[in-house]
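Participant: Build me a model:
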Amino acid sequence: MAIKVKFSFIFAFVLILNFSNAQQKKALSFDDYDHWKSLAKQKISNNGQWISYEINPQKGDGYLYIYNTNSHQLDSIARGKQAIFSPENDFIAFTITPQADTIKALKLKKAKSSKMPKDSLCIWNLRNGQKKTYARVRSFTVPSKQGNWLAVHFHKDTEKNKREHNDSTAQDSTQISKIPHKNSPSQKTKATKDIKKTAKKFKSEGTQLVYLNPTTGDSIAFEKVTRYFVPKYGDALFIVQSVGDSIEETQIKRLNTHLLHTDSLFHQSGKLQSLTASDKAEQLGFLFSPDTGKIKTYRLYHWSQKKKELTTVTDTLHHHIPDGWSASSKGRLWFSEKGDKLFFGTGKRPKEAAKDTLLKEEKVYVDIWNWKDTRIQPMQKKNLSKEKDRSYMAVYHCKDDIVTQLETEQLPSVSIPFKGNWDFAIGYDKAPYEKASSWNAVFAQDIYTIDLETGTKKIIQQKVSSKYSFSPDGKYLCWYNPGDSIWYLKNIDQNKQITLSKKLNIAFYDEINDMPHSPKAYGVAGWSPQSKYVYIYDRFDIWKFDTQMKKEPLNLTQGLGRKSNTQYRYKNLDDDIIYIDESEGILLSTFNESSKNMGYTWFKNGKLNTCLDESSYISTPIKAKEANHLIWKKGTFTNYPELYHSTMDFTDETMISNTNPQQKEYLWGHIQLVDYTALDGSKHQGLLVTPENLDPSKKYPMLVYYYERSQVG
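Facilitator: Sure thing, here's the model as predicted:
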């Protein structure tokens, strides 16, 4: 009896203490929302030793945090943003933005953009801890794959800045000398200022760019730079300078970062539009127009280090693209991964618009729709600007000096899979089914292959209306047919088609679909090396299909997903890896539909090893490129999704962020998963959210929220 009394006393004391704590906490107000912070832009260095992330409020100034995984030291930088680690792990570069209050005050005064404070750049040497800051930075770029160089492009200096930093600005050793105008006066005359005429000088919009190596201390400055390009491996830098006296002249240079030598590749009167280079900086492609008017026709140029020459790929007369067409400034300009192809856009040559002689009030605007149109009027209006800016993809074969038009007005949608390494492109034609899609909601398309050298197109499958996947080597097309709920596989070269899932008594479509159309498939997880197998999802598990059909389909996750009501999904931790290699082990995310737990499981040697399984939200991990380190976010209703660091098996996890420490000062709430039975006898689940200061003896109004199949009560 004494024990019961003692327990009751302690229980009552705890209730009083909790009530007292609740009374001391504040209720959230709208003013608090502006100061509530969020964590984003988390990154990890290639060697896994350094982690960076930003924590920013809804309004105001935030912080950049840098964490050392070896020493566990955490540093913060006020207003730091856009952090990038160098590929060699030698430094981290980030911008420091002006104070938010300062920007707001100047905007209220309607200050000109030239008067607004600019971002600064900080470079932090991770080897020795030294920091160096540069003011008035427009942009900066670090090679993504290799190298320790960094390009810093500055804003144009004001007169005040020029006086303050006159001695610190490097001279442009390659500045073009001024060209004398033929009408410039050679001697003074007594003519009035109104009669005296001089040539109008061209004012360059270019500004200073500095290419520097924070590790060695080397740096090279260029003036009047308008554009620049840093290739992935950092072997070179390409810059565009806007120079000239009375008219604009464009100059392109290449800096060899190993020899610290600069070569001039191009110099001509006119304007450059786009610039790109191959990954190893051995080739350059750019669009340039010598036209001085507002309407410009662009030419495509190609430079090769091997050929040591500049080639005009397309001009106003080129027999490999349609008549009246030219290179388009609206298209994407890029090299294939191997560097043997240069992809670019083409389009109808722009023309001067006819002079408008009508006043605005004299014009009448109407929308005209014909019942034969394949698109309904709202869709036409939505896509109007896109259609006006449309370009059509073409490819230049760098070694053979051949241009092939890929997209046409008849086949305007073409994709280049797997970084342009295939010999063919993929074309999509929606036209035969576009009109019917406005009433049956089936968005089907015919799929073609297009030979990159000849432009010859060949249809490989008609009326594909659901998920599909090409093997990374281009041998196979795998797609799902909603009509018979079967996955198919086609050998593209042999034009041979087989069924994959027909014999399996498993639903590969959305089992709980309640929409007025055929359910969609769960999709393809990926392909094995040499495309021997294709991995396909059902609702819970992952299936492994032999592309030669020599082996029976295998449930890779051993049916454990369906047995436990758990979804298994493949997570690729390296964007450079295009195959699923079971021998290396594969990471699978898990989500239990009953408990709502999330987690991760490693699959290796035919076994599933659960590493993480919690009643929490868990984000997709980010892996260090060259080390077995992971970072991810984890959170619940009561705990903000904080950033964690661990090894590959999720052991030794360490929480390295604390985003909203002020939350403990406020009344929050509790959440619980509730199972209930509807009036029709069906079983359902809901989330019951209650306030922290709930008094169980009182009645409260309850808000019930439903959206399609989702319900939260």
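
Participant: When you work out contacts or count neighbours from here on, use the C-alpha atoms and nothing else.
Facilitator: Fine.

Participant: does F9 sit in a helix, a strand or a coil?
Facilitator: helix (DSSP: H, G, I helix; E, B strand; the rest coil).

Participant: Now do it against K363, distance only.
Facilitator: Using Cα to Cα, to the nearest Å, F9 is found at 85 Å from K363.

Participant: more crowded one of these two?
Facilitator: F9 (12 against 8; other Cα atoms under 10 Å).

Participant: so where do the strands sit in the stretch 251-400 of the chain?
Facilitator: Applying DSSP state E, counting those that start in this stretch to the stretch 251-400 of the chain gives strands spanning 261-269, 271-277, 283-289, 299-304, 309-314, 325-327, 334-335, 341-348, 392-397.

Participant: Tabulate the ones you listed (TSV), appending mean neighbour count and distance to G585.
Facilitator: Converted to TSV, these look like this (neighbours: other Cα atoms under 10 Å; distance: least, Cα to Cα, whole Å):
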stretch	mean neighbour count	distance to G585
strand 261-269	14	46
strand 271-277	21	35
strand 283-289	22	38
strand 299-304	21	41
strand 309-314	16	46
strand 325-327	23	46
strand 334-335	22	32
strand 341-348	23	34
strand 392-397	23	38
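
Participant: For E205, find the nearest of those.
Facilitator: The closest of the strands of the stretch 251-400 of the chain to E205 is strand 271-277. By Cα to Cα, the value is 11.8 Å.

Participant: What helices and strands are in contact with that closest one?
Facilitator: The helices and strands touching strand 271-277, judged by 3 or more Cα pairs under 8 Å, 6 or more residues apart in numbering; DSSP states H and E, are strand 219-229, strand 249-256, strand 283-289, strand 334-335.

Participant: try 7 Å
Facilitator: strand 283-289 (3 or more Cα pairs under 7 Å, 6 or more residues apart in numbering; DSSP states H and E).

Participant: and the angle from the strand it packs on to strand 219-229?
Facilitator: In terms of direction (axes from the mean of the first three to the mean of the last three Cα atoms, to 10 degrees), strand 283-289 departs from strand 219-229 by 70 degrees.

Participant: What is strand 283-289 packed up against?
Facilitator: For strand 283-289, the packing partners by 3+ Cα pairs under 7 Å, 6+ apart are strand 271-277, strand 299-304.

Participant: Against which helices or strands is the shortest one packed?
Facilitator: Packing partners of strand 299-304 (3+ Cα pairs under 7 Å, 6+ apart): strand 283-289, strand 309-314.

Participant: Nearest to H517, out of those?
Facilitator: Closest of the helices and strands packed on strand 299-304 to H517 is strand 283-289, at 45.9 Å (criterion: Cα to Cα).

Participant: nearest spatial neighbour of T158, skipping sequence neighbours?
Facilitator: S114 (7.9 Å; Cα to Cα, 6 or more residues apart in numbering).

Participant: and this one, so I can compare the two:
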Amino acid sequence: MKRARVLPILLLALCLSWPSSSTITALEPPPAKSALGLADILAWKSISSAIVSDDGKWLAYRLSPVEGDSEVVVRQVQGDKEYRFGCGEGGGADLAFSDDSAWAAFSIAPTRKEAAQLKKQKKPLQNKVSILELATGKTSEVPKIRRFAFSGATSGWLALHRYAPESQLPEKDRPKGSDLILRELTTGAELNVGNVAEFSFDKPGRWIAWSVDALEQAGNGIVARNLQTGLVLPLDSGKAAFERLGWTETGDALAALRGVEDKAFSDKLYSLVAFTGFEAGKPVKTTYDPAGDKTFPAGMSLSPHRAPAWLDDRSGVLFGIRSPKKKGDEKPEAKAAEAKEEKAGDKPKAEADKTELDPEEKPDLVLWHYQDKRLQSQQQVEEDRDKQFSFLSMYRPAERKFVRLATDAIRDVTASPRSRWAVGTDDSAYELGGSLDGRRYQDVYAIDVKTGESKLAAKKVRWFSGASPDGSRLLYYQDGHYFVFDAGAGQASNITQGVPTSFVDDRDDHNVVKPPAPSLGWTKDGRSVLLSDGWDLWLVPAAGGSATNLTLTGRKEQVRYQRRLVLDRDEIGLDPDKPMLVAFQGEWTKKNGIARVQPGKAGAEALLWDDASFSRVMKAKNADVFVYTRETHNQPPDLHAAGPSLKDGRKLTSLDAQVAKYDWSAGRMLIDFKPDEKTIKA
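Facilitator: As a prediction, the model looks like this:
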């Protein structure tokens, strides 16, 4: 009896002493982390096209693998609401918020699988657009859309431009117009406008203008619609192509080009058509046809490669001019390609595809003549730029005067709508030498936009740093100092000779004599420039006077204040009356941070400072909401959001989850920094 009772007791004890499944799991070693393979690299996701809504409540970005389909993510900055949508494979997605922050829209490309199938079928790859109502999450998709845009500040409309329909006509005879859908966002009502080649909203959102390009140019012209009243105004029409529509910043004026065919030329001949007075609802037309102007250079026409632009004071319109190609001047290969296209256009597409031959193999031999000022490789890189080059010019309606700003002697000229003076550069005397030894010099000129007369600002300048917002002052660097040329006075002055620091970059190890520390731009009033001495940032008056060390302690504390962070996409220069954010780095610790400089207060206040890199700093237009990325050697650049102090940033993305499953290096200390001794131990 006793032996019979002992056996169940032993079995019970054995069961109680046997480890449970949870105990076994706990004793097992954690799964080994894998090494990063090629497939993992191709699947690795990164963030691009990040934007924040104007009210600071929403963030949108594209999340893409190195190879494969992407998705668009739209999420709340403070809350947890998030929307995700597949957006196909390809480059950066068009992604936008409406100005009232109520809507988002983005392009959707074909998926990788769909794209491969369409290519196999020789069908075009076309995008569609998704429209998202942020409050509800409701979406609607519109197929076959090549471009979309919200209606500026009013935010009530969305324009959706369809792809042009397929045509058997030769390319030069095909109409460029296609359907334009105007959707009223609150109601969903749509207005379809046919044969639209281009469209453009003015920035305030009161008007939309579009050009019509129809078959055989039937009804071609420019039309404007008042988005508030629905009034439609035909602005110009004719047997012509209307191109390069452009509004002024305030939306009170519009400019465009009008191109017509000429039997003597293979290129269209262009004239200017411009309008003012939209604020009164009665636009006034101004035209300029160079064919009727004896002062216009013979054999030239307006260029379609540069959009016309009104000056801010409406005294003139900027545009480019070029020499159009005459018939018979085309290269033999261009003529052959055109003839082949016309011949293929007469046949059904399937038959044309069958008869198409592979391009003839050509020897890949690069020839360079010793008198060529540019190396052949550089000519190849700049080929498209050369083809689209135009000489900057202006028409002044009040005087009915054509003014040529760029000439054969001074070809490269730039001006903005704010410019009283244009800036010209000429490197012809130094181009060959620069191609051979890399030392590129240029002569710099100030050009009066009223008369076209030029003044030599500086000769043989290697470092030209740009003009003030109105073009009246030009900044350049020579022999260890920065100089400003005053275009009105016609004189240059050394603006850094009295500053108690050096603006020579002593860290540059190139074979260059006295290279400059960087200049960081002009103030918006053009009175001062922001310069770096490699340690601190200095505000230096352009007309002379005492310079101000804004960051104050960079050299003393061995911290390099590197650059100003531009937060306003529309700014024309630094506003010295507003706080300024700057990026900085420790010379020995290699820590990075973001600091704030307050107007009228010396020194910089560190907002972020860590063993990390901070970048992509954005600010909501109408709210004190900042978004930035934080990145370390083992943490990908995730997006964070914070208030004006940038403290306690809230992490909005989770790229770092990708790192957890891989055997990631912990890094190695290369520098041992001791504040007192500043020793380096490698």
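
Participant: Mind checking the TM-score on these two?
Facilitator: For these two chains in superposition, a TM-score of 0.81 is obtained (TM-score structural alignment, normalised by the length of structure 2); 613 aligned residues with a Cα RMSD of 3.4 Å.

Participant: circling back to that earlier point, who wins for proximity to Y706 of structure 1 among the helices and strands packed on strand 299-304 of structure 1?
Facilitator: Counting by Cα to Cα, Y706 of structure 1 lies closest to strand 283-289 out of these; the figure is 53.1 Å.

Participant: any idea which element L411 of structure 1 lies in?
Facilitator: Under the criterion of DSSP states H and E, L411 of structure 1 resides outside all helices and strands.

Participant: That one: how many residues sit nearby?
Facilitator: The number of residues near L411 of structure 1, taken as other Cα under 10 Å, comes to 16.

Participant: what's the answer for I426 of structure 1, then?
Facilitator: Neighbours of I426 of structure 1 using other Cα under 10 Å come to 21.

Participant: Checking Y67 of structure 1 next. Helix, strand or coil?
Facilitator: Going by three-state DSSP: Y67 of structure 1 is strand.

Participant: Strands of the stretch 451-600 of structure 1, start to end?
Facilitator: 457-464, 468-470, 476-481, 486-491, 496-499, 524-527, 533-537, 542-546, 554-555, 566-571, 586-592, 598-604.

Participant: mind putting the helices and strands packed on strand 283-289 of structure 1 in JSON lines, distance to Q49 of structure 1 included?
Facilitator: Putting these into JSON lines (distance: least, Cα to Cα, whole Å) gives the following:
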{"stretch": "strand 271-277", "distance to Q49 of structure 1": "31"}
{"stretch": "strand 299-304", "distance to Q49 of structure 1": "38"}
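
Participant: rewinding a little: quick one: which of the strands of the stretch 251-400 of structure 1 is nearest T638 of structure 1?
Facilitator: strand 334-335 (46.5 Å).

Participant: mean per-residue distance, the closest one to structure 2?
Facilitator: Compared with structure 2 after the fit, strand 334-335 of structure 1 shows a mean deviation of 3.3 Å (mean Cα distance after the TM-score superposition for structure 1).

Participant: against structure 2, where does that strand fall?
Facilitator: Residues 309-310 of structure 2 are matched to strand 334-335 of structure 1 when aligned by TM-score structural alignment.

Participant: What is the burial count for S114 of structure 1?
Facilitator: By other Cα under 10 Å, 11 other residues sit near S114 of structure 1.

Participant: could you dump the strands of the stretch 451-600 of structure 1 to a markdown table with distance to S139 of structure 1?
Facilitator: Formatted as a markdown table, those follow (distance: least, Cα to Cα, whole Å):
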| stretch | distance to S139 of structure 1 |
| --- | --- |
| strand 457-464 | 42 |
| strand 468-470 | 37 |
| strand 476-481 | 42 |
| strand 486-491 | 47 |
| strand 496-499 | 51 |
| strand 524-527 | 37 |
| strand 533-537 | 42 |
| strand 542-546 | 44 |
| strand 554-555 | 50 |
| strand 566-571 | 33 |
| strand 586-592 | 36 |
| strand 598-604 | 38 |
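
Participant: I402 of structure 1 is nearest to which of these?
Facilitator: Per Cα to Cα, nearest to I402 of structure 1 of the strands of the stretch 451-600 of structure 1: strand 457-464, 17.5 Å.

Participant: for structure 2, longest helix please?
Facilitator: helix 2-17 (DSSP state H).

Participant: What helices and strands are in contact with whichever helix or strand comes after that one?
Facilitator: Next along the chain after helix 2-17 of structure 2, taking DSSP H and E as the criterion, comes helix 21-27. The contact analysis (3+ Cα pairs under 7 Å, 6+ apart) places helix 21-27 of structure 2 against no helix or strand.

Participant: ok, residues contacting helix 21-27 of structure 2?
Facilitator: Residues from elsewhere that reach helix 21-27 of structure 2, judged by Cα atoms under 7 Å, 6 or more residues apart in numbering: none at all.

Participant: one step back: out of the strands of the stretch 451-600 of structure 1, which gets nearest to T215 of structure 1?
Facilitator: Judging the strands of the stretch 451-600 of structure 1 by Cα to Cα, what sits closest to T215 of structure 1 is strand 566-571, at 35.2 Å.

Participant: which of the residues in the closest one are buried?
Facilitator: T566, Q567, Y568, R569, Y570 (16 or more other Cα atoms under 10 Å).

Participant: Next, give me the two most distant ones among the residues you listed.
Facilitator: T566 and Y570 (13.3 Å).

Participant: Grab the nearest non-local neighbour of the equivalent of A583 of structure 2 over in structure 1.
Facilitator: Correspondence of A583 of structure 2 to structure 1, assessed by TM-score structural alignment: S589. Closest residue to S589 of structure 1 apart from its sequence neighbours, by Cα to Cα, 6+ apart: Y600 at 4.5 Å.

Participant: Map that neighbour across to structure 2 for me.
Facilitator: Aligned partner of Y600 of structure 1 by TM-score structural alignment: I594.

Participant: was I right about its match contacting E605?
Facilitator: No: with contact defined as Cα atoms under 7 Å, I594 of structure 2 does not reach E605; the gap is 8.6 Å.

Participant: higher neighbour count, those two?
Facilitator: Taking neighbours as other Cα under 10 Å, I594 of structure 2 and E605 compare with I594 leading, 25 against 15.
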